[in-house]
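Chemist: Provide a 3D model corresponding to the input given below.
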Amino acid sequence: MRVAVVADSTCDLPAALCERYGIRIIPVTINFGTESYPDDGQSLPRSVFYARFVRYDPLPTTAAFSVGQAEAVFREALAEADHVIAVHIPRSISSLIESAQQAAAQIGNRQVTVFDTGSLSMGAGWLALIAGELAAAGKAPADILGALEDARARLRVWAGLDTLEHLRRSGRDRSPAV
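Modeler: I've put the predicted structure just below:
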């Protein structure tokens, strides 16, 4: 059984790794005020994003991909594979999983499995990469999902930030004031 892997752009996987392991990426949308860009690495290059991010007020926002976008990518993947494993960031952070699950339901849940990484950024990216490597090696969906569950249980992501200001402004820093 051939397995295709799909992830969202928040996993921050380099394009070369996605290409090497056939990982399809569904972009989220980045909004700077009234300007919207798909997070595809080309419409808004990272260097431009970060240059604008530090001086833009209010903070940019993101929007989840639509059910239709996910369904289109899943169908494209299923044209080349028998099963799709879709790897996404946690529902506690974003509605991406809900969009993916609705798209999977429209296709047929037996063909698409949506996996909650429980992590962000490259933490989710590492899990997508594990899935991609195992799929490329011809592993079955159950084997890939078992490996993902094991890796998720052991995964820890640490980040060093210059400032917590952006987290505070976005409402994501719930720690007491220092």
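Chemist: C-alpha from now on. contacts and neighbour counts both.
Modeler: Noted.
Chemist: And the contacts of the longest helix seen in the chain?
Modeler: Longest helix in the chain, counting residues (DSSP state H): helix 121-136. Helix 121-136 is contacted by residues 2-7, 10-13, 17-18, 21-23, 85, 87-89, 117-118, 144-145, 147-148, 151-152, 155-157 when judged by C-alpha atoms under 8 Å, 6 or more residues apart in numbering.
Chemist: Show me the residues you listed that map onto helices.
Modeler: Short answer: those in helices (DSSP H) are 17-18, 21, 144-145, 147-148, 151-152.
Chemist: Out of those, which is nearest to Ala177?
Modeler: Checking these against Ala177 with C-alpha to C-alpha, the nearest one is Arg152 at 30.7 Å.
Chemist: ok, and the closest non-adjacent residue to the closest one?
Modeler: Using C-alpha to C-alpha, 6 or more residues apart in numbering and skipping the chain neighbours, the partner closest in space to Arg152 is Thr117 (6.4 Å).
Chemist: Count the residues that sit near the one you found.
Modeler: Neighbour count for Thr117, taken as other C-alpha atoms under 10 Å: 26.
Chemist: run this one through as well so I can compare:
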Amino acid sequence: MSVKIITDSTAYLSKEYVEKEDITVVPLHYMFDGVEYIEGFKGEFEQYFDKLQKSKSFPTTSQPSAGEFKEAYLKAFEKYDEIIVIVLSSKLSGTYNSAIAAKELLEDRKITIIDSLATVAALKFLIEDAVELAKNGKNSDEIASYIEEKKSKLKVLALPDTLEYLKRGGRISPLQANIGNLINIKPIIQLKDGELTVLEKVRGKNNALNRVVELVEEAHRATICQILCYEDAIKFKELLQTKYPNLNIDIDEIGPVIGSHLGPKAMGICWY
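Modeler: Prediction:
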């Protein structure tokens, strides 16, 4: 029984990995300065964030349509018996609803859709596990059971470098952003139960990074996510390794759909 894995672009997988494992990525879209773009793959985001830093406008994002998911399902069934769809949190995007709507158009087919309640590297963890389970002969029910249990163990923290992009995206008021930037406030944002909320507010970037390290507990695997600040991510990795010397920590990228609200120089960590 062969199982196809489908996800969306906010897992920020590499194109090489997607092609190697025959994963289908149904991308989200974003509109910037009047032009619509399809979100790409890891390694393709630098030009976008350079433009975002220089622009006074702010992008809008949109989920894939049900039609795009339906097309992906039909193509998958040409080769596979079952489909597992794992997408970003339904509390961050309507992507999950589009995937469900497409399934209802093909009601007699074996399609399992999972709301990951996650995104970025946390979503990537789930995709990688699903791929390995499928390669080991597990069916879609067995994979879904594993993923549903695993997703509750995922932790995500993010640290914007500035409040400017949270302001532009309407997440905080201009007054809050101006005061926060003036006194160098760094919010530590958590993804909890699929929603982004401010966990703590810390003064100064170094203090905020040290606090994030304190908050990372019982890590078995971790990925640092960054936007145009790879050198800072390396330093952050070194800080984490003082606490977890044997932990293998990857460094990854965040793309336009999620990264626009955090802004260039933002970092985060996903772990379990």
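Chemist: TM value for the aligned chains?
Modeler: Once superposed, the chains reach a TM-score of 0.90 (TM-score structural alignment, normalised by the length of the first structure), with 176 aligned residues with a C-alpha RMSD of 2.1 Å.
Chemist: which of the ones in helices among the contacts of helix 121-136 of the first structure has the most neighbours?
Modeler: Counting neighbours by other C-alpha under 10 Å, Leu148 leads these with 23 neighbours.
Chemist: Just give me the neighbour total for the residue lying closest to that one once chain neighbours are set aside.
Modeler: Excluding the flanking residues, the one nearest Leu148 of the first structure by C-alpha to C-alpha, 6+ apart is Leu127, at 6.3 Å. Leu127 of the first structure has 26 neighbouring residues, counting by other C-alpha under 10 Å.
Chemist: Would you check that Lys110 of the second structure makes contact with Tyr80?
Modeler: No - between Lys110 of the second structure and Tyr80 there is no contact under C-alpha atoms under 8 Å: 10.1 Å.
Chemist: what's the burial count for the nearest residue to Tyr21 of the first structure once chain neighbours are set aside?
Modeler: Counting by C-alpha to C-alpha, 6+ apart, Tyr21 of the first structure lies nearest to Gly132, which is 5.2 Å off, once chain neighbours are set aside. Per other C-alpha under 10 Å, the neighbour tally for Gly132 of the first structure reads 28.
Chemist: Same check on Asp250 of the second structure?
Modeler: Asp250 of the second structure has 16 nearby residues by other C-alpha under 10 Å.
Chemist: Tell me the residues of the first structure aligned with whichever strand or helix holds it.
Modeler: Under the criterion of DSSP states H and E, Asp250 of the second structure resides in strand 249-253. With TM-score structural alignment applied, strand 249-253 of the second structure matches no range in the first structure.
Chemist: Residues contacting stretch 171-178 of the first structure, please?
Modeler: So stretch 171-178 of the first structure is contacted by 164, 167-168 (C-alpha under 8 Å, 6+ apart).
Chemist: how far out from the middle of the chain is that stretch?
Modeler: 25 Å (C-alpha atoms, centre = their mean, to the nearest Å).
Chemist: Now do it: distance from first to last residue.
Modeler: Taking C-alpha to C-alpha, to the nearest Å, stretch 171-178 of the first structure runs 16 Å from one end to the other.
Chemist: still on that earlier bit, export the ones in helices among the contacts of helix 121-136 of the first structure as TSV, with columns for distance to Asp173 of the first structure.
Modeler: Shown next, in TSV, are these (distance: C-alpha to C-alpha, whole Å):
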residue	distance to Asp173 of the first structure
Leu17	31
Cys18	31
Tyr21	35
Ile144	34
Leu145	32
Ala147	31
Leu148	28
Ala151	26
Arg152	23
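Chemist: So Arg55 of the first structure, which state does it fall into?
Modeler: For Arg55 of the first structure, the assignment made with DSSP: H, G, I helix; E, B strand; the rest coil gives coil.
Chemist: Count the residues that sit near it.
Modeler: Around Arg55 of the first structure there are 9 residues (other C-alpha under 10 Å).
Chemist: What's the match for it in the second structure?
Modeler: Counting by TM-score structural alignment, the partner of Arg55 of the first structure is Lys54.
Chemist: where along the first structure do the strands fall?
Modeler: With DSSP state E as the criterion, the first structure has strands at 3-8, 23-26, 29-32, 35-38, 61-63, 83-88, 112-116.
Chemist: Find the residue at the geometric middle of the second structure.
Modeler: With distances taken as C-alpha atoms, centre = their mean, the second structure has Val120 as the residue nearest its mean C-alpha position (1.8 Å).
Chemist: Trace that one over to the first structure, please.
Modeler: Superposed on the first structure with TM-score structural alignment, Val120 of the second structure falls opposite Ser121.
Chemist: which residues touch the residue nearest to its match when sequence neighbours are not counted?
Modeler: Computed as C-alpha to C-alpha, 6+ apart, the closest residue to Ser121 of the first structure that is not its neighbour in sequence is Cys11, at 4.4 Å. Cys11 of the first structure is in contact with 88-89, 120-125, 128, counting by C-alpha under 8 Å, 6+ apart.
Chemist: Turn those residues into CSV, including distance to Ser36 of the first structure.
Modeler: What follows is the contacts of Cys11 of the first structure, written out as CSV (distance: C-alpha to C-alpha, whole Å):
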residue, distance to Ser36 of the first structure
His88, 21
Ile89, 21
Leu120, 22
Ser121, 20
Met122, 23
Gly123, 26
Ala124, 24
Gly125, 24
Ala128, 26
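Chemist: Name the nearest of those relative to Gly68 of the first structure.
Modeler: Nearest member of those to Gly68 of the first structure, counting by C-alpha to C-alpha, is His88, at 16.2 Å.
Chemist: If anything else comes up later, I'll come back, but that's it for now.
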